[in-house]
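In: Predicted structure and sequence below. I'll ask about it afterward.
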Amino acid sequence: MLKEFSYKQFGNLNFTKQSFEEGGFDSVEEHIKILFLPKNAIIQVDFQEIEMKTDSLLFINPKVVIKPCETKAGQLLHFNRDFYCIEIHDKEVACDGILYNNVFEIPFIALDENQSEDIQKIIREIQFEMKNEDANTEEMLRILLKLIILKSTRIWKHQHRLAEDSQQADVQFLRKFSKLVEQHFRMLHTVADYADLLSVTPKNLSKKIGMVSKNTPNDIIKERIVLESKRLLAHTQMTVKEIAYSLNYEDDAYFIRFFTKNTGLSPISFRKQF
């Protein structure tokens, strides 16, 4: 199901292996997505295969490559930035909030039984509203979408022990670091670069990041560069030298050593898998 309001688009699809293989998701590749997955479903996210231990939500940017590996049905909500992500939205629940710009982890929200039922109820309300044709449909869909994002942001904060009012400055700091890495990883490769942008010392940056991630800031920066390298190798025809240059490595031999050290495969060997 797809609703269009001028340039604004919002839709809902069943997320199954069969639909994927039939090309059912090709038309929404550039959309922002929220994916509800039932327990025991298996999905591949950016080359990493994950089995759901509980019912879960996944928040997906257009750049992220997803693939269902099991036929357990999920629900995919998808929308473009014209529908949601306008500047007046609260920063934390907009599309540049912590759920959509999270370099610390794949942004899964694990749901307990009550939370899952709550989210599924909202999805059913969305599906009911998709069948309506009146002046309030667009705004109702936007309200229901925002409700899912708000509830999920609250769950994420509780799960990461960042729900107290006194910790909001820490949440905003983490969000800012995440956003800066996403914006600058192609050109800036060191912890000192990001510490300067955040006006803190590299040591203080590492301490703050340690609150939500087992990885160091250096690990996070490297992993983001490696992920982009994999995407370009798997989904473009760019040469290894062109990819290295696009990621600010003038010496492609150094880039090859960097990629091989962090993946266990040379760029050419990785590309052959796809």
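Out: Sure thing, it's come through.
In: Going by C-alpha atoms from here, please, whenever you check contacts or count neighbours.
Out: OK.
In: Please enumerate the helices of the stretch 101-250 of the chain.
Out: Assigned by DSSP state H, counting those that start in this stretch, the helices in the stretch 101-250 of the chain fall at 113-130, 137-159, 168-184, 191-198, 202-209, 217-235, 240-246.
In: With distance to Lys33 added, can I get those in TSV?
Out: Formatted as TSV, the helices of the stretch 101-250 of the chain follow (distance: least, Cα to Cα, whole Å):
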stretch	distance to Lys33
helix 113-130	13
helix 137-159	11
helix 168-184	18
helix 191-198	28
helix 202-209	26
helix 217-235	18
helix 240-246	27
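In: Just tell me which of the ones you listed ends up closest to Tyr7.
Out: Of all the helices of the stretch 101-250 of the chain, helix 137-159 sits nearest to Tyr7, with 12.1 Å by Cα to Cα.
In: try it against this one:
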Amino acid sequence: MKPDEQSKLKFESNYKSFEWLCIQTKEARDSFNAQPYKKDISILFVPTDCELLIDFNAYRTTKPTLFFCGYQRIQLLKGINAISLNYSRDFYCIQIHDAEVACDGLLFQNAGQFPATELSPDEHSIIENLFSEIGEELRLKDSSMEEMVRILLKQIIIRATRLWKQQQLPNQMLETPAEVEFYRNFNQLVEIHFKKWHSVADYASVLGLTAKTLSNKFNRLNLIQPNEIIKSRILLEAKRLLCFTDWSVKEIAYELGYEDPAYFNRLFTGKVGDSPSVFKKKFNEGKNVQ
């Protein structure tokens, strides 16, 4: 998009919404950052040498990169000329349409590996064109616009999923599609059940394995251990609730399935390095927390 063209385009119909936002100025970036929490799905197309804060982790791009976010706090700390697609699950739900794009548990709902996809020059050109085409469709407001935007969105997701697997997964997994599906399935289960299932054994039993076999399988595939993925998801939700709600530590512990708040407090402190109350205090004071 050219600098003098419209930088924000939006479609809304009943519960469906889709927004195309081009962040071209510092003022636009500040406005984007002012949103404390994004409840819609977001795909952020970021150029080289940008710095971002997503949830509680910092990233710096060395290549044009796509970031895939759902229910996350996103801040663009350095750089402009980024484009953000924000859409409701009623517009396009990846869980319902999983067979179409096969990204659930990889680009989204993946507590073990954050979904950032770097783009080669060729892929950058293709993705840039797809983002531009979405902007043109929203501007035209043709009767078929909604479905065309959905088709273009799916192309972005499918291409990014293929690239992400090539960049993030071990070669032995790519050679065996069943292993990729197994990994996706595990991540999906974690996202659904992390508030009540806290042990590897809980997930292993559903997958028809013992806890030891599941851990050995992840080790053989050079993946982050399942126990770490489970705990990472629990702690991420704890951080979100601490920083974006007025719930007490005890209420958060109960929400995450811990009947003993003291145990939850010890778990959080041991993994994060600060107690829940100190973490919240630092966040409210504007200090960097991870």
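Out: Looks like it came in fine. What you are looking at is a predicted structure, and each value in this text was computed from that prediction instead of being measured.
In: Provide the TM-score value for the superposition.
Out: The TM-score (TM-score structural alignment, normalised by the length of the first structure) is 0.90; 273 aligned residues with a Cα RMSD of 2.5 Å.
In: that older thread, Cys95 of the first structure is nearest to which of the helices of the stretch 101-250 of the first structure?
Out: Ranking those by proximity to Cys95 of the first structure (Cα to Cα) places helix 137-159 first, at 9.4 Å.
In: Just want the angle from that closest one to helix 168-184.
Out: Orientation note: helix 137-159 of the first structure sits at an angle of 110 degrees relative to helix 168-184 (axes from the mean of the first three to the mean of the last three Cα atoms, to 10 degrees).
In: one step back: can you tell which of the helices of the stretch 101-250 of the first structure is closest to Tyr84 of the first structure?
Out: Across these, closest to Tyr84 of the first structure is helix 137-159 (Cα to Cα), at 7.2 Å.
In: residues of the closest one that come out buried?
Out: 137-138, 141, 144-146, 148-149, 152-153, 155-157 (16 or more other Cα atoms under 10 Å).
In: Can you tell me which helices and strands that helix packs against?
Out: Using 3 or more Cα pairs under 8 Å, 6 or more residues apart in numbering; DSSP states H and E, the elements in contact with helix 137-159 of the first structure are strand 108-110, helix 113-130.
In: Need the residues that contact the first one.
Out: Contacts with strand 108-110 of the first structure, where a contact means Cα atoms under 8 Å, 6 or more residues apart in numbering, come from 54-59, 152, 155-156.
In: at 6 Å instead, please
Out: Residues from elsewhere that reach strand 108-110 of the first structure (Cα atoms under 6 Å, 6 or more residues apart in numbering): 56-58.
In: Mind reading off the mean deviation between it and the second structure?
Out: Compared with the second structure after fitting, strand 108-110 of the first structure deviates on average by 0.8 Å (mean Cα distance after the TM-score superposition for the first structure).
In: next one: the longest one
Out: Taking mean Cα distance after the TM-score superposition for the first structure, the mean distance separating helix 113-130 of the first structure from the aligned residues in the second structure is 1.1 Å.
In: could you dump the contacts of strand 108-110 of the first structure to TSV with neighbour count and distance to Asp118 of the first structure?
Out: Listed next are the contacts of strand 108-110 of the first structure as TSV, based on neighbours: other Cα atoms under 10 Å; distance: Cα to Cα, whole Å:
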residue	neighbour count	distance to Asp118 of the first structure
Ser56	22	12
Leu57	24	12
Leu58	19	16
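In: now, which of those lie within strands?
Out: Mapping the contacts of strand 108-110 of the first structure onto strands (DSSP state E) picks out 56-58.
In: rewinding a little: among the helices and strands packed on helix 137-159 of the first structure, which is nearest Gln172 of the first structure?
Out: Proximity to Gln172 of the first structure, assessed across these by Cα to Cα, is greatest for strand 108-110 (18.9 Å).
In: what's the matching range in the second structure for the closest one?
Out: Aligned using TM-score structural alignment, strand 108-110 of the first structure spans residues 116-118 in the second structure.
In: could the buried residues of helix 137-159 of the first structure be laid out in TSV, adding distance to Ala73 of the first structure?
Out: TSV is the format used below for these (distance: Cα to Cα, whole Å):
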residue	distance to Ala73 of the first structure
Thr137	26
Glu138	26
Leu141	22
Leu144	21
Leu145	20
Lys146	23
Ile148	19
Ile149	21
Ser152	21
Thr153	24
Ile155	23
Trp156	24
Lys157	27
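In: hang on, the earlier thing: to Leu180 of the first structure, which of the helices and strands packed on helix 137-159 of the first structure lies closest?
Out: Proximity to Leu180 of the first structure (Cα to Cα) singles out strand 108-110 among those, at 20.9 Å.
In: residues near His78 of the first structure, how many?
Out: Using other Cα atoms under 10 Å, His78 of the first structure has 23 other residues around it.
In: did I read that right, it in a strand?
Out: Yes: per DSSP: H, G, I helix; E, B strand; the rest coil, His78 of the first structure lies within a strand segment.
In: Ignoring the adjacent residues along the chain, who's closest to it?
Out: Leaving out its chain neighbours, the residue that sits closest to His78 of the first structure by Cα to Cα, 6 or more residues apart in numbering is Lys33, at 4.4 Å.
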